Structure formats: structure tokens, C-alpha cells
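In: My questions are about this predicted structure, shown below with the sequence.
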Amino acid sequence: MAFTRRQAGLAAIAGLAAAAAPDWVSARIILGGKQIDTVSDGYLTLPPEFVFDGLAPDALQRVLQRYGIPAGPLRPEVNVTLLRDEDRVVLFDAGAGPGFQDSAGGLPEALDAIGVASEDVTHVVFTHCHPDHLWGVLDDFDDLMFPEAAYLMGRREWDYWFDPETAQAIGSSRAAMAVGARRRMEVLENRVQLIADGEEILPGVAARSTPGHTPGHMSFEIRNGSESVLILGDAVANHHVSFSEPAWPVGADQDPHAAAATRLRLLDMLAAEKMRLIGYHLPGGGIGRAERSGSGYRFVAGA
């Protein structure tokens, strides 16, 4: 087998990765014959105003203090879901890749550490096109990180980010996101399969439209008989404000009011049906459940 440039890079840092010995697999669910793991891409460093812009400061501080969130930058986990089912190896989102934030982009090392080669990945399914979800499709050399994979994305999300006018319309603070998204999507253009709400995209995996965080954001339900788990992406993006006060419009969402309506619908369903969930930025690897708590909800970590 040819030794690719990406493999050469991994070999060069293999000793460092082994020495650090991080816990790459954060959490696991066994669903019939399906094995679902969350693997770490690292974490983000975000200014609080990016996430909480527009919220009343006093009310916000009461929630953050209740959850023990310190002042200063937020550092949410980045949890990539890995599904192994028969001969399918499926990633839900591709991580941040190189060049976004130094604290993220560890997915290739995480997969390597658990014995999953990039060439083993058969499908990459995207919740949306923000950098920490999409940019990891390309390596340091702008080659495809997962060269054998099929790529799946909601049609509305694809159309929005692939439109060259989006970079001008989205606002200066997000313009670089739009430019970076389109550059990567151009590489995927002839390989992507566009999907619709309600579609069974793989055996036992259905797409669910959850707009607001981005215009075409999707979540994905993995089902086996009467059991299921919902991969939320960023539809519920933190364990404090978005659970405790789901109706609050959050600045990190592109359409805060649509995103709030989506959160309320999802959390009501998840709590009522006692369905397990996986959140891309939730703590403890992101796997847990939503429970009602007063007028809101709380995140209960654990499979």
C-alpha cells in the first residue's frame, strides 16, 4: 500500500501521541449490533460573547454560576460520533482539522489510537458546515482525510454554504467560516450525496431537520428496534444555558429564535421518550439524557 503524506505526518508524531496517551474514546453505546463511540477531536476556546451575545448579563451569570462555569473563555469538548455497524464505519462530522484552533483537530490521532485508519471510514455524515464539523475533511496538504468515504449532507445546508453570496451576506464575524466551508465543499462537490429530512440515509439511521444553529442543520437518529439515540450536532450546544433556559436566543446560533424553537422541541421529545442523546459539545463525551428540571431541563451524562 502506498504511504500517503498524511500517514507520513502521523508517523512523525506517533511517539508524541503515545506518550500523551489521551483517552480518545470518551463514551460508548451498544445498540443491538451497532457500536457507537464518541471520540475526541479536542476542545474549542470560545469568547463568551460569541456564545451569549444578546442575553441579559445578570440572568446569564445566575445560570453560569449555578453550573460552576468560570469567567473567561469557554472550552467545550469536541465529540465526534463513530458508528460501526457490519461493514460500515461512519463518522458524524469530521472535526476541525488543522489550522482552525490549536486545541482541536485531534480526530486523526484519536482514530489511529483506536485502530481505525482513515481509509477504513466508509461514510462521513455532516450535521452542518461550521469549521469544527467540516474543516477536518482535508489534511495539512489539502488532501481528503477520508479518501474512501461517501459524504452525506442535507441539501439545504449544502446550498446555503456553497452559494458564493453567503460570504458577503453572513456578516463579517462569520465570513471566514463561509469562505473556508466553500473551499472544502468544492473538493467534495462530485462525491457528496444530498439528503432530506426523514430520509433513512443508512440502515437504521434517519435524518432529522433541526434548523436554527445553521439554516440546514440536521440531527441523526440511530435506531435498533425500540431503542434509539439522537446525534444532536449543535442543535443543543451546551449543558448549561441551552438546557436550563432553552427558549433563550443564543448568539452562537445563526437564527437564534429558530434555534430556540428547535431546542424546545428536541428537549421535550428527548425527555418524554427518555431517548439517549449525543451532543457535539456536551461534557463527558457528550452521551447522556435530557431530564425535566423546573421550567427547563438538565443534562445527565452517561450511557
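Out: Happy to help now that I have it.
In: can we go C-alpha only for contacts and neighbour counts from here?
Out: Noted.
In: got the residue ranges for the strands in this structure?
Out: 25-31, 34-43, 77-85, 88-92, 123-125, 150-154, 192-195, 200-202, 205-209, 218-224, 227-233, 276-279, 287-293, 296-301 (DSSP state E).
In: Return the distance of the last one from the chain's centre.
Out: In this case it means strand 296-301. 19 Å (C-alpha atoms, centre = their mean, to the nearest Å).
In: Over to the fourth one?
Out: Centroid separation for strand 88-92 versus its chain: 13 Å, with C-alpha atoms, centre = their mean.
In: one step back: out of the strands of the chain, deepest packed?
Out: Most buried of the strands of the chain, by mean neighbour count (mean count of other C-alpha atoms under 10 Å): strand 276-279, with a mean of 27.
In: Next, count neighbours for residue 32.
Out: 11 (other C-alpha atoms under 10 Å).
In: Same question for residue 46.
Out: The burial count for residue 46: 13, using other C-alpha under 10 Å.
In: Contacts only, for it.
Out: 73, 74, 75 (C-alpha atoms under 8 Å, 6 or more residues apart in numbering).
In: Any of these buried? List them.
Out: residue 74 (16 or more other C-alpha atoms under 10 Å).
In: Dump the contacts of residue 46 to TSV, plus distance to residue 59.
Out: Formatted as TSV, the contacts of residue 46 follow (distance: C-alpha to C-alpha, whole Å):
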residue	distance to residue 59
73	18
74	18
75	21
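In: what's stretch 217-230 in contact with?
Out: 31-32, 126-128, 154, 157, 197, 204-211, 231-233, 235, 275-278.
In: what distance separates the start and the end of that stretch?
Out: 14 Å (C-alpha to C-alpha, to the nearest Å).
In: ok, and here's another one to check against it:
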Amino acid sequence: MKNLSNSNRRSFIRNAGIIAGASLIIPKTFANSNDKKEKNNLFLNGQGDGFYTQKIGNKEITVISDGSLYFPDGFFAQEAKESQLKKIASKNGFLTDTTSVQVNALVIKDSNGVTLIDAGTSKGIYDTVGNFLTNFKKAGFNTSEVDRIVLTHLHFDHFGYLFDKEGKAVFPNAEIILSETEYNFWNNGSPNLSNVTADQGTKDFFISSAKEVIKNMKKQFTVKNDGQEVAPGMRMIAAPGHTPGHFAVEMEGFVYLADTFVHPWLHLPHPEWSSKVDVDPISVKASRKRILDKVSHENILVAGAHANFPSFGRIAKNGKGYDWKEIPFEW
């Protein structure tokens, strides 16, 4: 992880509101080995710096890291007391003046082609995210082979590489799929962000960036609703609250949670806490409980857009909250 001094972190908070910080995991065997054969085997097995592949049923699912974002304390837990946040920070070993989350996207390859779920953050928004496209290519994919892009919601860290600066599609052959509710909300003249407690500049950025993507999509997209297939063998599970049309994606043996929880150390033990950018905090909590109860009861493999890379794990019920159970990773 890129190291920033406490003074630098506070300076970034004052000047930017949201801090970006890199957090890409490099396998120890890769970092320490001089054996070319060993290095090559890592990549043949589908693992590497910034990407990780897991075979689930008939699907090959690759998590692509975009980097990490840093936020001031309380950004993800506006109902929490400062003493609670400091206790959690100390317990988990992260700095007490910032809270970080990683940013991930998925590439799913099966007999129906290549499906991308979310598309990272545009280069240049923050200095330590925007690595999605580099890591996508490093994992052996090319932009022309993507058949469809499923957008779980229209936030900047999920659609960043849909279009380049000129508005040209980065993935020229891909159909774009999103929630009808989500499209209608952001396409409205004045999206209602009255329950969002982030500063006005952040609100304006969310609105302008979503509207820019909608403009670039023109009419070349498909809208779906709860329970419908967003791609062959992949079903939408509506999870409104973070945004009105936010959703998770369910397939055989696996659920992609997207932003059902944004910060694993905060929202899992305290599912009653909401983020300052949640459009409807009450709905966030209801959606989170419904989906996390489901995946914990079924003990199903999950991944999250902001879970620690490489993101795969399981959810276990623990009292009124939940625990994150990482699975063994093979590097």
C-alpha cells in the first residue's frame, strides 16, 4: 500500500474531501522468486498482481483491482460514535484518521462469452485508483472480446472505463446493461439527493458524472428489473438504498454483492450504519440485511466491489451483525 504520512493524509482530506490510495496485493512467491518458470506458472493459473481468477461451476471469474480509496473517519458510518470508529480502527490495524476501501470489478468468462460487471474508476480522478484497464489487460483480456457490461449502479468508481475522454466506447462490442430504476433516477433533470449527507461538491460530481455516462451511452443500452437476467445465467437481485437502482448479481454458486456493503469492517459488524453517499439510508439497511441473511444462510461464495482484494469470501451471521470469512487463496 502506498504510504502517506498523517499530515499528508489530513492535507488530502482538506483539499479533496476523498483520499485515494493504492492497495494492490503482490503474491509473495512472485515478489521474491527469481525463477522464471515459477513466475509463468502464476499467470497460467490465473493469478497475478492486480487480478485473481476463481473457477465457479462453468464460469471463470476474475476479480480485477482498480486500486483503493481513502475516506475520512465516519464517511461510511455516519451513525457511529467517534469512540466506536477508533475502537474498530485499532482492532483492525488501520489509521484512525482515515478509512480505506478497495475498488474491484469482475470479468466472467463462460460459454456465453465475456461479461464485465462494473468498470472501475477513470484515470485521473484520484491518483491511486484508475488501474482497472491496466490490470484487465494484464490478466490476458482485450477490450474487443467483452460481449456485455453489467453496471450495478451509476457511481464513478463503477463506470469509469466505459468511455474515453472523447466519449468513445472503450469496449466497442459490448452491450451495456443496467437497472431501469437506476437509469430513470439519474436521467431525471434533478436527481433527489436530499438524504445524501456528503458535501454539495460531492453530490454535484455524482450527478454530473452519471449524466455524462448516460449521454455517452446514447440509446445503446438495455435496462432490466429485479429478478431478470442481466446476462445468461446471471440474475439481478435488487438492493436499493445506496442508489435507487443498485443491485447484486446472483449466479449458480456465487453472488456478487456490489455495494451491498461498502466497508467490510464497518458494515458487516454494524449493518445498521450507512454511508454519507447513500441515497436512502433506511433502504440500504433493509437491502443489506435481506441479502446478507440470504448468502450467510446458504453459505454461498460471494465477492464485493469494495471487499479486500482478491475479494472472494463467505458471510457468516454473528449476533445482529455478520463476519467476513475469507477463503484460502491459491497464488
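Out: That came through fine. What you are looking at is a predicted structure, and each value in this text was computed from that prediction instead of being measured.
In: Please name the residues that touch the aligned partner of residue 157 of structure 2 in structure 1.
Out: Aligning on TM-score structural alignment places residue 157 of structure 2 opposite residue 132 in structure 1. Contacts were defined as C-alpha under 8 Å, 6+ apart; by that measure residue 132 of structure 1 touches 78, 94, 95, 96, 97, 100, 104.
In: Run through the residues that contact the aligned partner of the fourth one in structure 2.
Out: Alignment note (TM-score structural alignment): residue 96 of structure 1 maps to residue 121 of structure 2. Contacts for residue 121 of structure 2 were tallied using C-alpha under 8 Å, 6+ apart; they are 66, 129, 130, 131, 132, 156, 157, 158, 159, 160, 161.
In: change it to 10 Å
Out: 66-67, 103-105, 128-133, 155-162 (C-alpha atoms under 10 Å, 6 or more residues apart in numbering).
In: And for residue 153 of structure 1?
Out: 93, 124-129, 192-196, 201, 207, 216-218.
In: residue range for stretch 208-222 of structure 2 in structure 1?
Out: So stretch 208-222 of structure 2 sits over residues 179-193 in structure 1, by TM-score structural alignment.
In: One more: stretch 304-315 of structure 2?
Out: Going by TM-score structural alignment, stretch 304-315 of structure 2 sits over residues 279-290 in structure 1.
In: of the contacts of residue 132 of structure 1, buried ones?
Out: Here, 16+ other C-alpha under 10 Å leaves 78, 94, 95, 96, 97, 104 buried among the contacts of residue 132 of structure 1.
In: mind checking how far the match of residue 96 of structure 1 is from residue 294 of structure 2?
Out: Taking C-alpha to C-alpha, one finds residue 121 of structure 2 at 29 Å from residue 294 of structure 2.
In: Equivalent analysis for residue 124 of structure 2, please.
Out: 38 Å.
In: Between these two, which has more neighbouring residues?
Out: Between residue 124 of structure 2 and residue 294, counted using other C-alpha under 10 Å, the more crowded position is residue 294 (13 against 9).
In: aligned partner of that one in structure 1?
Out: Aligned partner of residue 294 of structure 2 by TM-score structural alignment: residue 269.
In: any idea how far residue 277 of structure 1 is from that match?
Out: Counting by C-alpha to C-alpha - residue 269 of structure 1 and residue 277 of structure 1 are separated by 11 Å.
In: Are there residues contacting both of the two? Which ones?
Out: residue 290.
In: ok, for residue 56 of structure 2, nearest residue in space, not its chain neighbours?
Out: residue 253 (6.8 Å; C-alpha to C-alpha, 6 or more residues apart in numbering).
In: now swap in residue 81 of structure 1 and tell me
Out: In space, residue 81 of structure 1 is closest to residue 38, 4.4 Å off (C-alpha to C-alpha, 6+ apart).
In: again, but for residue 327 of structure 2
Out: In space, residue 327 of structure 2 is closest to residue 313, 5.2 Å off (C-alpha to C-alpha, 6+ apart).
In: any idea which element residue 13 of structure 2 lies in?
Out: helix 6-16 (DSSP states H and E).
In: so the helix or strand following that helix aligns onto which residues of structure 1?
Out: Using DSSP H and E, the helix or strand that follows helix 6-16 of structure 2 in sequence is strand 19-20. Under TM-score structural alignment, strand 19-20 of structure 2 has no counterpart anywhere in structure 1.
In: quick check, distance from strand 19-20 of structure 2 to the centre of its chain.
Out: 15 Å.
In: just stretch 243-262 of structure 1 next, same as before
Out: 17 Å.
In: before we move on, what about stretch 62-82 of structure 1?
Out: 15 Å.
In: what's the answer for stretch 131-150 of structure 2, then?
Out: 16 Å.
In: go on, stretch 322-331 of structure 2?
Out: Per C-alpha atoms, centre = their mean, the centroid offset for stretch 322-331 of structure 2 relative to its chain is 17 Å.
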